[in-house]
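>>> sequence-free structure coming up:
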């Protein structure tokens, strides 16, 4: 009698409850790997340069601002927030901030108004328009020190070109170098002359982007040129104006070269801005820790101004 073997028992199915929301980790696809490698190849060097030459010095400046350290000294003493307290209690701080505010408002507002007017002029169909555009933009690419040295001869109260022109109409030239209000006016004029070409170039690009159909429709409706400019062109230039406001404001707050070449912060500190005070404290008096504290204050001021512009001003800008 033959025996029949029992059938093999099958393993029961896995009835363990699955955890909701949990997925098996998926391996990256070759395409994703190539994308990340391309990103690291292209953005990696830029990120490395930013970390080494921007963010690392910034963090070091924060650290130095808590030290009482003279330039070149091998030792330093921690003072915490002492440098900041000293800056806020310094009687010259108010004058520096007022000078910085006047210089910034005058240069930013003047650059926008004069740049827009120059752009409107250069946007017309005139002979030699290309050459005029190049001449208007040329001062922006020149060295600030060279521009300052050139204008020193123009503003010379005895032999300068400006004094000669004023004598022709019966006026005496003020002493631009040693008179407190006129020295700041001189710096503002030179800064506007150097940077108005940049603003005009950006505005010119914005003007050429305005649709011609809108202007023609406004003309058919009987709108004057001034009304067309006020109601159509200016609103369409709002993104350009916002961009120029941000860039010119940051540039004005960090202006140094023209002041150094023409007045060196004088007379009696009447042209000493916050940026120039950093240079004086760090490289003239040698107080590197105090200069780092002033630089940190300037950085925070730039950060606040930029955030306010991006948070509140940009809301009123319509991108069409």
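On my side now, so go ahead. In this text, all values refer to a predicted model and were calculated from it rather than measured experimentally.
>>> CA atoms for contacts and neighbours, from now on please.
OK.
>>> gap between the residue minimising distance to the centre of the chain and residue 292?
With distances taken as CA atoms, centre = their mean, residue 250 lies nearest the centre of the chain, 3.0 Å away. Note on residue 250: its distance to residue 292, by CA to CA, to the nearest Å, is 19 Å.
>>> And residue 313, by the same measure?
Residue 313 is 30 Å from residue 292, by CA to CA.
>>> okay, the two: which has more neighbours?
Per other CA atoms under 10 Å, whichever of residue 313 and residue 292 has more neighbours is residue 292, with 27 against 12.
>>> what's the helix or strand for that one?
helix 288-308 (DSSP states H and E).
>>> Spell out the residue ranges of the strands in the stretch 1-150 of the chain.
Under the criterion DSSP state E, counting those that start in this stretch, the stretch 1-150 of the chain carries strands at the ranges 67-68, 77-78.
>>> helices or strands next to the last one in the packing?
So that's strand 77-78. Here strand 77-78 touches strand 67-68, going by 3 or more CA pairs under 8 Å, 6 or more residues apart in numbering; DSSP states H and E.
>>> picking that back up, hey, which of the strands of the stretch 1-150 of the chain is tucked in deepest?
Each of the strands of the stretch 1-150 of the chain was assessed for mean neighbour count using mean count of other CA atoms under 10 Å. The highest is strand 67-68, with a mean of 20.
>>> Find the nearest non-adjacent residue to residue 302, please.
Excluding the flanking residues, the one nearest residue 302 by CA to CA, 6 or more residues apart in numbering is residue 250, at 6.8 Å.
>>> In space, what's closest to residue 295 - neighbours in sequence excluded?
Counting by CA to CA, 6+ apart, residue 295 lies nearest to residue 278, which is 6.2 Å off, once chain neighbours are set aside.
>>> list the contacts for residue 288?
Residue 288 makes contact with 64, 68, 69, 70, 71, 281, 282, according to CA atoms under 8 Å, 6 or more residues apart in numbering.
>>> correct me, but residue 199 touches residue 115?
Yes - with contact defined as CA atoms under 8 Å, residue 199 reaches residue 115; the gap is 5.0 Å.
>>> These two: which is more packed in?
With neighbours defined as other CA under 10 Å, residue 199 and residue 115 compare such that residue 199 has more, 27 against 24.
>>> part of a strand, is that one?
No - applying DSSP: H, G, I helix; E, B strand; the rest coil, one finds residue 199 to be helix, outside a strand.
>>> ok, now how distant is residue 35 from residue 41?
The gap separating residue 35 from residue 41 is 10 Å, by CA to CA.
>>> no, scratch that, I was asking about residue 53
On the measure of CA to CA, residue 53 and residue 41 end up 19 Å apart.
>>> dropping in the other structure now:
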């Protein structure tokens, strides 16, 4: 049987890093597998982002553009409905994300317990997530019709005079938020189910042995150990709420008047009016606002881990 020996010269040819890695020689070959993803990310995100930054500084149309500096941003911040749009955006984001966290956690606890038809109920809860947002908006616009809608018709049967869900300024934004919660709570529930299922069974058994009830087990085990799922739901829901547009536009178009306008609908109305550079500047502002809210919140929620 032939044996090989490493001469002093061959030892010196191996780099210190390779020696520290057990004699393995580094090869850049595996890094090439990142190239397709990097190209797609660059084409679909990096290039459009920098293009938007440039066009926000211009007055442009489909065939020409003229550099005007920060004039678009000055005009955008002078928009009469901007403050209302910012306020509605924050209200919409907080209401929808908070509701999804609470309802998603409660539904996940229910759907991970021993109940009949648990698998079927999970499918029912998640089904609205799969439906088109525009389709949901149009459907609920019909259901919430104050005169012929099914919701007010059902309320009249039990003696309640239903409000103008989408025509009353006091109810319009809240009505759209409730529909958004109905559509998106399934995803929050799925994330919470994954978090609860991943909790080691030993903790549940230890709590049962110690005589802890269902509420005590939920408060001391399920709730703290579901923190990663809670962070995920909060971040995703807030991003969706701050960027909300399609459901609001399908149901109210920012009305009645401007009472349910959000930042995205204000930007879209500027685009409809032909102010393309102005609307691009608005998109840049929206991007900065979402980033300024989400990044500090993400750091705050992840600054400490659950003590095991």
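Structure's in. What do you need? Computed from a predicted structure; not experimentally measured.
>>> Tell me how the two chains score on TM-score.
The TM-score (TM-score structural alignment, normalised by the length of structure 2) is 0.88; 291 aligned residues with a CA RMSD of 2.2 Å.
>>> which of the contacts of residue 288 of structure 1 also appear as contacts in structure 2?
Among these, the contacts conserved in structure 2 (both residues aligned by TM-score structural alignment, their matches' CA atoms under 8 Å) are 68, 69, 71, 281, 282.
>>> isn't the second one right up against residue 63?
No - under the criterion of CA under 8 Å, residue 69 of structure 1 lies out of contact with residue 63, with a separation of 11.1 Å.
>>> Where in structure 2 does stretch 222-232 of structure 1 fall?
Aligned by TM-score structural alignment, stretch 222-232 of structure 1 falls on residues 211-221 of structure 2.
>>> got the contact list for that stretch?
Stretch 211-221 of structure 2 is contacted from outside by 203, 204, 207, using CA under 8 Å, 6+ apart.
>>> Superpose on structure 1 and give me the mean offset of the host helix or strand of the second one.
Meaning residue 204 of structure 2. Assigned by DSSP H and E, residue 204 of structure 2 belongs to helix 201-209. Compared with structure 1 after fitting, helix 201-209 of structure 2 has a mean deviation of 2.3 Å; criterion: mean CA distance after the TM-score superposition for structure 1.
>>> Now do that helix: distance to the chain's middle.
Offset of helix 201-209 of structure 2 from its chain centre (CA atoms, centre = their mean, to the nearest Å): 34 Å.
>>> and it, which residues are buried?
204, 207 (16 or more other CA atoms under 10 Å).
>>> I'd like the kept ones among the contacts of residue 288 of structure 1 as a markdown table, with distance to residue 189 of structure 1 appended.
Listed next are those as a markdown table, based on distance: CA to CA, whole Å:
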| residue | distance to residue 189 of structure 1 |
| --- | --- |
| 68 | 38 |
| 69 | 37 |
| 71 | 34 |
| 281 | 26 |
| 282 | 27 |
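>>> most surrounded residue in the residues you listed?
residue 69 (22 neighbours).
>>> Please, where are all the helices along the stretch 201-320 of structure 1?
212-220, 225-228, 234-236, 238-253, 257-262, 274-279, 288-308 (DSSP state H, counting those that start in this stretch).
>>> just those: most buried one?
With neighbours defined as mean count of other CA under 10 Å, these peak in mean count at helix 274-279, which reaches a mean of 22.
>>> pretty sure residue 260 of structure 2 is in contact with residue 254, am I right?
Yes - in this structure residue 260 of structure 2 lies within contact range of residue 254 using CA under 8 Å: 4.5 Å.
>>> Now the longest helix along structure 2: buried residues?
Criterion DSSP state H: the longest helix present in structure 2 is helix 82-111. Neighbour-count burial for helix 82-111 of structure 2, counted by 16+ other CA under 10 Å, picks out 82, 84-86, 88-101, 103-105, 107-109, 111.
>>> Which residue numbers in structure 1 does that helix align to?
Using TM-score structural alignment, helix 82-111 of structure 2 pairs with 93-122 in structure 1.
>>> Tell me how far that stretch lies from the chain's centre.
Relative to the centre of its chain, stretch 93-122 of structure 1 is centred 13 Å away, using CA atoms, centre = their mean.
>>> Same check on stretch 157-170 of structure 1?
Average the C-alpha atoms of stretch 157-170 of structure 1, do the same for its chain, and the two points are 36 Å apart (CA atoms, centre = their mean).
>>> residue range for that stretch in structure 2?
The aligned range for stretch 157-170 of structure 1 is 146-159, by TM-score structural alignment.
>>> quick revisit: what about the longest helix of structure 2, how far off from structure 1?
Helix 82-111 of structure 2 versus its aligned partner: 0.6 Å mean (mean CA distance after the TM-score superposition for structure 1).
>>> what about the residue mapped onto residue 65 of structure 1 from structure 2, distance to residue 284 of structure 2?
Under the alignment by TM-score structural alignment, residue 65 of structure 1 pairs with residue 56 in structure 2. According to CA to CA, residue 56 of structure 2 and residue 284 of structure 2 sit 7 Å apart.
>>> residue contacts, the corresponding residue of structure 2 for residue 245 of structure 1?
With the correspondence set by TM-score structural alignment, residue 245 of structure 1 lines up against residue 234 in structure 2. Neighbour list for residue 234 of structure 2: 97, 98, 101 [criterion: CA under 8 Å, 6+ apart].
>>> Check residue 188 of structure 1 too.
By CA under 8 Å, 6+ apart, the contact set of residue 188 of structure 1 is 103, 106, 107.
>>> do that again at 10 Å, thanks
The contact partners of residue 188 of structure 1, taken as CA atoms under 10 Å, 6 or more residues apart in numbering, are 102, 103, 104, 106, 107, 110, 182, 194, 258, 259, 271.
>>> just checking, the third one touches residue 253?
Yes - here residue 104 of structure 1 reaches residue 253: they are 6.3 Å apart, a contact under CA atoms under 10 Å.
>>> got any residues that touch both of those two?
Common neighbours of residue 104 of structure 1 and residue 253 are listed as residue 273 (criterion: CA under 10 Å, 6+ apart).
>>> quick one on the thing from earlier: anything in contact with each of residue 56 and residue 284 of structure 2?
Listed as contacting both residue 56 of structure 2 and residue 284 by CA under 10 Å, 6+ apart are 73, 278.
>>> Perfect, that will be all.
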